[in-house]
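Trainee: Compute the structure for the input listed below.
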Amino acid sequence: MTLTVGGRNYTREQGDFVLFIDGKGPYYASDAGFRVGGDNFRVVWDALRTGRSVQARTGDGKVVTFPLTGAAKVLPARTSKLFQCVTW
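Mentor: Take a look at the predicted model:
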């Protein structure tokens, strides 16, 4: 999972970020290429589908908050054939 804020990309290798969903977290979803990271990604995906808001905090101190209204309509369930994300 990656995050772009103000034109800057945040990934596990570049700046990193953490997520708070409905005030719960932190969730480290950027390291989905590792076994534990894959587990984190799946937890985050499910929480994004059912949550009300997500806040991302970047390694350099930026904070952005987004509503999650309607997220379940565009993020397929992990059991769906439409779920195309590959994790460990």
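Trainee: From now on I want contacts and neighbour counts done on CA atoms only, so please keep to that.
Mentor: Will do.
Trainee: Who are the packing partners of the top helix by length along the chain?
Mentor: Determined from DSSP state H, the single longest helix within the chain is helix 35-50. With contacts taken as 3 or more CA pairs under 8 Å, 6 or more residues apart in numbering; DSSP states H and E, helix 35-50 sits against helix 71-74.
Trainee: burial measure for residue 4, as a count.
Mentor: Counted with other CA atoms under 10 Å, residues neighbouring residue 4 total 10.
Trainee: Residue 81 now?
Mentor: The number of residues packed around residue 81, counting by other CA under 10 Å, is 8.
Trainee: Report the buried residues of stretch 64-80.
Mentor: Of the residues in stretch 64-80, those with enough neighbours to count as buried (16 or more other CA atoms under 10 Å) are 68, 71-72, 76.
Trainee: this one next, for a side-by-side:
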Amino acid sequence: MKKIVIMLLLFWIATRVFAFGESGQWSSGWGQGVSEYTVVTQSGDSLYIACSGDRPVSMTLKLKGKEYGSYSQQGFDLIINGTEVQTPYDTDSRVGSNNFTYAWGALRKATRLQAKTTDGQTVNLPVKGVAAALPAWGTPEFGCTTGLDF
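Mentor: The predicted structure follows:
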């Protein structure tokens, strides 16, 4: 019985780490047909990017327990190396698709990253490991699509 409890506890811990990413750096994963990219701050705030071949890219920012982005009424912008990219997850227009394309390339080279919410909050996000976690545009590993692709 003790071994079962220990195994269940280890499994639970492993799934929590994988689901939320490692604090302070970017991580990537894949599950149920979705490529997932995550960065988590020391305080638990996070940016999550989901890419799939059968739906447009989505992004969710979790800040102080509140969600912003693709599936929320509240939005956010990214500030990458001092350049603001408005709603990089809203890809149903040519401008939105271009914003996502620009943001992806800029993220891979980021030395500074912030997210700014529509209700005025700003959070600094880690950039450690971002180039390793996000595949280059046009490579076989890159699986993101925009709203214009459908």
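Trainee: Now do the buried residues in stretch 30-41 of structure 2.
Mentor: When neighbours are counted by 16+ other CA under 10 Å, the buried residues of stretch 30-41 of structure 2 are found to be 34-41.
Trainee: how about that stretch, which residues of structure 1 does it hit?
Mentor: On the basis of TM-score structural alignment, stretch 30-41 of structure 2 is assigned to no residues in structure 1.
Trainee: average offset between the longest helix of structure 1 and structure 2?
Mentor: Its matched residues in structure 2 lie on average 0.6 Å from helix 35-50 of structure 1 after superposition (mean CA distance after the TM-score superposition for structure 1).
Trainee: Now do whichever helix or strand comes after that helix against helix 35-50, angle only.
Mentor: Once the chain leaves helix 35-50 of structure 1, the next helix or strand it forms, by DSSP states H and E, is strand 53-58. Relative orientation of strand 53-58 of structure 1 with respect to helix 35-50: 140 degrees, computed using axes from the mean of the first three to the mean of the last three CA atoms, to 10 degrees.
Trainee: Surely residue 137 of structure 2 is within a strand?
Mentor: No - the assignment for residue 137 of structure 2 is coil, going by DSSP: H, G, I helix; E, B strand; the rest coil, so no strand is present there.
Trainee: and it, what pairs with it in structure 1?
Mentor: Aligning on TM-score structural alignment places residue 137 of structure 2 opposite residue 78 in structure 1.
Trainee: do residue 106 of structure 2 as well
Mentor: With the correspondence set by TM-score structural alignment, residue 106 of structure 2 lines up against residue 47 in structure 1.
Trainee: Would you agree that match is in contact with residue 19?
Mentor: No - counting by CA atoms under 8 Å, no contact exists between residue 47 of structure 1 and residue 19, whose distance comes to 10.6 Å.
Trainee: what comes up buried for the longest strand along structure 2?
Mentor: Ranked by number of residues, the top strand in structure 2 under DSSP state E is strand 55-63. Of all the residues in strand 55-63 of structure 2, those buried under the rule 16+ other CA under 10 Å are 56-63.
Trainee: measure the closest residue in space to residue 40 of structure 2 that isn't next to it in sequence to residue 92 of structure 2 for me?
Mentor: Leaving aside its chain neighbours, residue 40 of structure 2 sits nearest to residue 46 (4.3 Å; criterion: CA to CA, 6 or more residues apart in numbering). Applying CA to CA, to the nearest Å, one obtains 24 Å for the distance of residue 46 of structure 2 from residue 92 of structure 2.
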